[in-house]
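>>> no sequence on this one, just coordinates:
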């Protein structure tokens, strides 16, 4: 059995972890074996550990977007066996962040003239050099930055930081550029098939159950 790979993407606070868990729960309830893998894997990989130090503001020096992109890719490369086992055991593997997240965030930290080249470089690193499988569907959870920030502040304590907001979450301008990058990648079909699901309806947050139900309906 080869599992379908569903990558749930979006900016910080978009509700990716909640949506991923609810999608897997609905699939399992319907008799379709599903599991969730979340990236970065802060406690399980070298790349994830160093990323935790970076996002927690504990690295002793600055790092370039390409260096940070390599750490995110390394985290997944170190997780290749875990991904392979999950796809062998389950009908659907739901990623809480995947390759597109690396592309959206690192491209948001360079000028517009460099962003597309950096996205391509990251895609080649993860897919061609590290041999990571492309997702069958990337699902973009579209959440306005202001709404997402409020949701971030309601998160439980994370393992890698004692602060309410990590390095990326605290930068509202960065989050706006990330949102624009995701919208562009979805529109252009980078990395394959995309779908966009809004987390709001008539200005109010939709329930996780409703959002997940829409996502499950896209899996054919």
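Now that the structure is in, tell me what you want to look at. Source: prediction; values computed, not measured.
>>> For the rest of this, base every contact and every neighbour count on C-alpha atoms.
Will do.
>>> which helix of this protein spans the most residues?
If you go by DSSP state H, the chain has its longest helix at helix 172-188.
>>> residues in contact with the residue most central in space within the chain?
Taking CA atoms, centre = their mean, the centroid of the chain lies closest to residue 97, which sits 1.9 Å from it. Counting by CA atoms under 8 Å, 6 or more residues apart in numbering, residue 97 touches 7, 8, 9, 10, 16, 38, 39, 40.
>>> For the last one, which three-state class applies?
Following DSSP: H, G, I helix; E, B strand; the rest coil, the label given to residue 40 is coil.
>>> so how many other residues sit close to it?
Residue 40: 23 surrounding residues under other CA atoms under 10 Å.
>>> likewise the second one?
The tally of other residues near residue 8 (other CA under 10 Å) stands at 28.
>>> re the thing from before, please report the distance of the residue nearest to the centre of the chain from residue 5.
12 Å (CA to CA, to the nearest Å).
>>> Comparison target, given below:
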């Protein structure tokens, strides 16, 4: 039986870079593996829908209900769940750049007393209703927001990346709330 490992962190934390380095290592060691980037831009219906959402086509992200806003990301993972399960059942190490824990981007919009309910809803939606596999391990890459901002300054920013105040709240949720069982 394979394992599912997820790499998480705020935008600009180096998830893509670390994924490339890990995949290179796994190739060199001949370790059977596969990887997925989420959202699946250009690969799935909901990945493309999430891209449109990030670009503001449906309004500013801060004004969209977090339950509705998290749905396209969950549905994107649902669209490839059979591939993930197949790889795990084939004994592969599955590495994901972002996964369910990224739903904290939406949880920031929910006030603290209701936040646990929102995260439980995400957990139920993704793992029970959609049946996607739970990660064996979640690796959180901590990079202070100020450094992350300099790293993403070189690329075109989506709505989240443009909002430093929002990203700071996301960073705090990862670090302070620990978002068990996510990280």
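That came in fine, so what should we check first? Note that this is a predicted model, so its numbers are computed, not measured.
>>> mind listing what's buried in the longest helix of structure 1?
Neighbour-count burial for helix 172-188 of structure 1, with 16 or more other CA atoms under 10 Å as criterion, is recorded at 174, 175, 177, 178, 179, 181, 182, 183, 185, 186.
>>> Translate the third one into the numbering of structure 2.
Aligned by TM-score structural alignment, residue 177 of structure 1 pairs with residue 169 of structure 2.
>>> I figured that match was touching residue 109, is that so?
No - applying CA atoms under 8 Å, one finds residue 169 of structure 2 not in contact with residue 109, separated by 9.3 Å.
>>> where do the helices sit along structure 2?
Under DSSP H, structure 2 gives helices at 15-28, 45-54, 66-79, 81-89, 104-107, 112-123, 145-152, 159-162, 164-172.
>>> Can you tell me what sits against the last one?
Going back to what we said before, that points to helix 164-172 of structure 2. Residues outside helix 164-172 of structure 2 that contact it (CA under 8 Å, 6+ apart): 10, 104, 105, 108, 145, 160, 161.
>>> what's the angle from it to helix 145-152?
Helix 164-172 of structure 2 runs at 120 degrees relative to helix 145-152, counting by axes from the mean of the first three to the mean of the last three CA atoms, to 10 degrees.
>>> Average offset of helix 164-172 of structure 2 relative to structure 1?
Mean deviation of helix 164-172 of structure 2 relative to structure 1 after superposition (mean CA distance after the TM-score superposition for structure 1): 1.2 Å.
>>> Quick one: distance of that helix to the chain centre.
Taking CA atoms, centre = their mean, to the nearest Å, one finds the center of helix 164-172 of structure 2 at 15 Å from the center of the full chain.
>>> Going by distance to residue 28 of structure 1, which of the buried residues of helix 172-188 of structure 1 wins?
residue 186 (27.1 Å; CA to CA).
>>> What separation is there between the residue nearest to that closest one when sequence neighbours are not counted and residue 31 of structure 1?
Once flanking residues are discounted, residue 186 of structure 1 sits nearest to residue 194: 5.3 Å by CA to CA, 6 or more residues apart in numbering. Distance of residue 194 of structure 1 to residue 31 of structure 1, given as CA to CA: 25 Å.
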